[in-house]
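Colleague: no sequence on this one, just coordinates:
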């Protein structure tokens, strides 16, 4: 290295130059610009473990309750994963599919998740579709293996299989989608718990909150969703963008929400069907309700239907809007603006106003006979209430047990950690650069020790 190795200051300078050069090369690699600071369609959990789905059940990778995984989903593909479950826990598996912003999706495109036992019996399956908006955005499907007095199948301990399938129709894109898999375990409850769903609840349309709005910037997904409490919140949303928010809802409480898209200046005298789509998901990432509205340049609102208060026995209801409010914790609002809006009214971001209500007093939850995985998932703590008051992201407050969001950082980090994160985001081809950086740092350390 010539004179670079001539002294401590020179060594440090040489290390910095090598790191800088490596980072410059990394930035030039495909995809590095987005990883380094450009907009991302979805931020995955930092602790998401890479896993590859198998095309058949034998030899499929194992998933563990309480963990989050990053995988992929090819067009028309069906992929298997396996779970080893006991006879006491209810387990939920969600799969969030993330098509690229330029993907073509049609009405019937979507993703389906099934849970099956070792004999091929279907315990449960759910799907998620892009629907009338036909607009690429993160969508989540889920499945559950339930254990309880009302269940007669899939109760035994043993090996179970998660099947994630991508449903496609003619006209959709062929590229592979990234997916985030999340496995959640809910412990059983004490004997004698009610299995009767609620026969009545306040189903009147709630009065949306009024007053001045407070600005809060939404996140890109579940892992960096912005916390909200009841109130009126403002943001800006671009065509093709999806913004995520989260609201703490305790046992016995009832959530309501609406999303108002502000008027546009200029534009054509036409409207875009299903221009704004708002969906609500529970702490399991299972969809509770969805609403959309057309847009013609004038302000327009999408509002959720009245929802049942959160209660454990809601899971026994045959009504989707009731069974979804089965657990307490963080509820997620995802708001998507169709890219077709740009063709009619321009690419400028539009004003978005969220009106969120949380009615009712918190009640005691079920007497769980164990601990959830992730822990504290089915409750609302004082820390959660404070996070909603301050508007923290899921990353800043621990992500509800999921770990922090990818790329969020936690402060106090070294240049080395930042460099590694950029290199990792740039793909396998940048791996050699890690060795260069580590070699320089090792040499610096040895010279300093000498």
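Modeller: Nice, I can see it. Just so we're clear, the structure is a prediction, and the values are computed from it rather than from any experiment.
Colleague: For the rest of this, base every contact and every neighbour count on C-alpha atoms.
Modeller: OK.
Colleague: you'd agree residue 179 is in a strand?
Modeller: Yes - the assignment for residue 179 is a strand, going by DSSP: H, G, I helix; E, B strand; the rest coil.
Colleague: Hmm, residue 100 and it touching each other?
Modeller: No - checked against Cα atoms under 8 Å, the pair residue 179 and residue 100 is beyond contact range at 11.3 Å.
Colleague: the more surrounded of those two?
Modeller: For the pair residue 179 and residue 100, the greater number of neighbours falls to residue 179 (23 against 18), based on other Cα atoms under 10 Å.
Colleague: Now do the SS call for residue 274.
Modeller: strand.
Colleague: got the contact list for it?
Modeller: Listed by Cα atoms under 8 Å, 6 or more residues apart in numbering, the contact partners of residue 274 are 132, 133, 292, 293, 294, 295, 338.
Colleague: and what of residue 174?
Modeller: Counting by Cα under 8 Å, 6+ apart, residue 174 has contacts 74, 75.
Colleague: take a look at this one as well, against the first:
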């Protein structure tokens, strides 16, 4: 799972991980991909924390470990602290005994340590109530995480699993991770459910000596938040000429709150229009299927060529982002008349509101296609691609579960880590005409993973993929070197490459070749599939090395009849700084998310009085 507390927390905390080398210090600006949101720790202060654990009480062990974590927090992290069951032993009020000791905000290490030190194991275990309160403690925007540390199950009559599920429905940028401290089977079942329903990970600590590394690992994974980016836009509820106009660039909206989203795009004339829509998998069940579809029509509803759609399954996609792309040529639009045209994006058939990124790129007409290289071969282009492996010291790069958050990785060597169930993306900038992105991943061996996977026939399947400039998948489906069975005891290499970028790729009969007919940024992705919850937890964090290359000379650039349009995003940042439109866009979309969620909440409240408090 991947979340967002301030990304620089990762570089600091990762140094404490067992079996994984420290990539960088907290203030090392060379760490690629730093950025994130807010985290609140929710600690069990109930009477059961008095029990002995390795010569000390569970509470003392937790306090010692948490002080270590606090010491490693960089100054720009945003962390809060809440405790339950620590002030009222039993009776009236004990099931609402949940206290915010340190509000979420710029880190104050002294206050955090003081809050940790004052904890006394005393009362009941109101987990459900505390999760509701912790959600209210978090900011209203940005990636947010709750990390719950508990040694037992709910005993106040609440249903923490339902609460976590209801809270998760409020948005894709919120997660609940859980650390179970020497719990019995019944408690483990409930806490595992809480983590799963909250879109997070359950960590089981049976040996108290493992608690410091587990808490560190939890903080590390909480640091990689799904990030979205784009200029703000709010799609219309109906397909008409009154829908908001989106020009070349990336736009940010939400989907799932009102149904299909509709936008108008300018007439590209004799040029080609490329539009893609992307979001992320949020279905809590790995067997669930969701997807997007996109179409282009005239203002009167006449279809302009075929629509496009994508469907993904959780067990295959592992909560990675996905995109559907549509290419519209003059021939596709011949029956539509002149523009502007309407782009319609149909939502996934799943509950919840989530961010939607819409990418528009207008490609001018070419003067001639004579002399341009032909389309890439439809098979073999990945396995047959060769590139020298990068050498030297690996630079830390924090892979992201989102396209917008993917760190830029120019040709070179990089280091990272991955957990079972994660997909991490890395952006290969400016792959030109005639060039091919090549990514070689290596999953490192660890004693922990080796012990977890030896015997019993267990292994973790790993898969490498490549996405093109429109975020569509361009991996060779016939490739064999991009998939391995990771057994933990030895390093496992994975090799993946995209097709050679060529204008004539759009003429291929293979949809993945057609999806790579533009120059620009590409994305390499690594997925480590889940096995079983118990085995995944024992495997823990797996070190990753990534060697990036871009092969081939830049050649075969088409001669356009006119100059390509400037991206609206570039226009927003012509002063050399970060485009304010992107920043405002994030705020507007977050506001829209909240508004949509409130509306959905009101509708649910009217029909279901048991819906969780907002």
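Modeller: Yep, it's here. As the structure is a computational prediction, the values presented were derived from the model and not from experiment.
Colleague: The second structure: matching residues for stretch 251-262 of the first structure?
Modeller: Alignment of stretch 251-262 of the first structure against the second structure: residues 433-444, by TM-score structural alignment.
Colleague: Now find how far off-centre the matching stretch is within its chain.
Modeller: The chain centroid and the centroid of stretch 433-444 of the second structure are separated by 21 Å under Cα atoms, centre = their mean, to the nearest Å.
Colleague: now the contacts of residue 274 of the first structure: which count as buried?
Modeller: 133, 292, 293, 294, 295, 338 (16 or more other Cα atoms under 10 Å).
Colleague: Now the two most distant members of those residues.
Modeller: The span of these, defined through Cα to Cα, is set by 133 and 295 at 11.8 Å.
Colleague: what's the overlap in contacts for the two?
Modeller: With Cα under 8 Å, 6+ apart, residue 133 of the first structure and residue 295 have common neighbours 273, 274, 275.
Colleague: what about residue 281 of the second structure, how many neighbours?
Modeller: So residue 281 of the second structure, with other Cα under 10 Å, has 23 neighbours.
Colleague: Could you do residue 370 of the second structure as well?
Modeller: 8.
Colleague: what do you get for residue 428 of the first structure?
Modeller: Other residues close to residue 428 of the first structure by other Cα under 10 Å number 9.
Colleague: Equivalent analysis for residue 449 of the first structure, please.
Modeller: 7.
Colleague: Report the separation between the closest residue to residue 260 of the second structure other than its chain neighbours and residue 301 of the second structure.
Modeller: Nearest residue to residue 260 of the second structure, sequence neighbours excluded (Cα to Cα, 6 or more residues apart in numbering): residue 346, at 4.5 Å. Counting by Cα to Cα, to the nearest Å, the gap from residue 346 of the second structure to residue 301 of the second structure is 15 Å.
Colleague: Pull the most distant pair out of the contacts of residue 274 of the first structure.
Modeller: 132 and 295 (13.7 Å).
Colleague: shared neighbours, these two?
Modeller: Common neighbours of residue 132 of the first structure and residue 295 (Cα under 8 Å, 6+ apart) are 273, 274.
Colleague: host element of the aligned partner of residue 232 of the first structure in the second structure?
Modeller: If you follow residue 232 of the first structure across to the second structure using TM-score structural alignment, you land on residue 413. Assigned by DSSP states H and E, residue 413 of the second structure belongs to strand 412-418.
Colleague: Over to residue 82 of the first structure?
Modeller: Residue 82 of the first structure belongs to strand 78-85, assigned by DSSP H and E.
Colleague: And the next helix or strand past that strand?
Modeller: Once strand 78-85 of the first structure ends, the next helix or strand along the chain (criterion: DSSP H and E) is strand 90-98.
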